[in-house]
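**Student:** here are the coordinates; sequence isn't available:
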């Protein structure tokens, strides 16, 4: 079964830096790393909440509470939508460009508009919260000099406590940029 929100096919726990080079993908978007345990756990908790809400909707429906059923099903659908969007957050690459997917936004840059992709030491958000700590971030600069938000860090939900996985993911994205960029 194909799960498009997961990274490219790999038989290992971690991706090698060259595992997602352009010759392996025909023209689709691929995330060159797996979603991290914190991200998957948060999505699983949202899906579990949605299952409880749907069960509650069945009980309300059997008791004859129509407006409560609609409200509860609506809340369950929102929880499922949030969980699926949470799993899509991250960097995606293809032969067409680099895509940065946030929870509420998506930025797509063709490779000719990507100025540079590098790893930098800087203050980063811890699990996306307002608290910042010193860490590494993948910094993407557009060709006009503007920076993209540092979405890929060693303290986000994908790489907290997994520094080697962050290094491999950053190397893979830098490899895509070096091969397909200017």
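**Tutor:** Thanks, I have the structure now. It should be emphasised that the depicted structure is a prediction, and the values quoted were computed from it without experimental measurement.
**Student:** only C-alpha atoms for contact and neighbour calcs from this point on.
**Tutor:** Fine.
**Student:** now the longest helix seen in the chain: buried residues?
**Tutor:** The single longest helix within the chain, with elements called by DSSP state H, is helix 37-63. Buried residues in helix 37-63, counted by 16 or more other Cα atoms under 10 Å: 39-40, 42-44, 46-47, 49-51, 53-54, 56-58, 60.
**Student:** any idea how far stretch 174-182 is from the chain center?
**Tutor:** 20 Å (Cα atoms, centre = their mean, to the nearest Å).
**Student:** pull up the gap between residue 74 and residue 33, please.
**Tutor:** According to Cα to Cα, to the nearest Å, residue 74 and residue 33 sit 32 Å apart.
**Student:** same thing with residue 25?
**Tutor:** Distance from residue 25 to residue 33, counting by Cα to Cα: 14 Å.
**Student:** try this one side by side with the last:
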């Protein structure tokens, strides 16, 4: 008898063609973990938001309503920006490929994805204007129009972790090869 949290699967599940929980492809998922630069930046921003919320509490206790409202508004904006920063990246599902940036999101169904490949090219370091030679995951639509390189070996998820970039790029290329 297997436990509900056990990773072992019954052979009849495979034979019946039922999807296994780890094979569920209808959910949007990021095939890699956020990197230390992204998580560290988010942690510092959330710490700033906690100080702003504490300042809001002090101003409200001192009956300074306008100052408390401004601090609260800035804290909410910092929290919203931090949550959006943590969502940035490439997401995959059985429906397609989603490239989430800080201000925009592009979703391409698998039938419209032309190619997914890794290429050597100049890439930005941590999204700043400075560029260096590095690797980027190039996603091209069937019409020949490439998406902006979101996944590079010098972005906030993979700076200093080249092996993790290779694994993530291979995983996304595998999804594309399987579902195109």
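**Tutor:** Thanks, I have it. Keep in mind that this is a model prediction, so the values were computed, not measured.
**Student:** which of residue 74 and residue 33 of the first structure has more neighbours?
**Tutor:** Comparing residue 74 of the first structure with residue 33 by neighbour count (other Cα atoms under 10 Å), the higher total belongs to residue 33, at 30 against 16.
**Student:** mean per-residue distance, stretch 68-78 of the first structure to the second structure?
**Tutor:** By mean Cα distance after the TM-score superposition for the first structure, the fitted stretch 68-78 of the first structure averages 0.5 Å away from its aligned residues in the second structure.
**Student:** can you give me the helices in the second structure?
**Tutor:** Using DSSP H, the helices found in the second structure span residues 11-15, 36-61, 65-87, 162-179.
**Student:** for the second structure, which residue is closest to the average position?
**Tutor:** Among the residues of the second structure, the one closest to the centroid is residue 89, at 3.2 Å (Cα atoms, centre = their mean).
**Student:** which residue sits closest to that one, ignoring its sequence neighbours?
**Tutor:** In space, and not counting its chain neighbours, residue 89 of the second structure is closest to residue 100: 5.2 Å by Cα to Cα, 6 or more residues apart in numbering.
**Student:** swap in residue 155 of the second structure?
**Tutor:** residue 126 (4.5 Å).
**Student:** now for the one you found, how many residues are close by?
**Tutor:** Here the number of neighbours of residue 126 of the second structure (other Cα under 10 Å) works out to 18.
**Student:** ok, it to residue 51 of the second structure distance?
**Tutor:** Distance of residue 126 of the second structure to residue 51 of the second structure, computed by Cα to Cα: 26 Å.
**Student:** for residue 74 of the second structure, give me its contacts.
**Tutor:** Residue 74 of the second structure makes contact with 49, 52 under the criterion Cα atoms under 8 Å, 6 or more residues apart in numbering.
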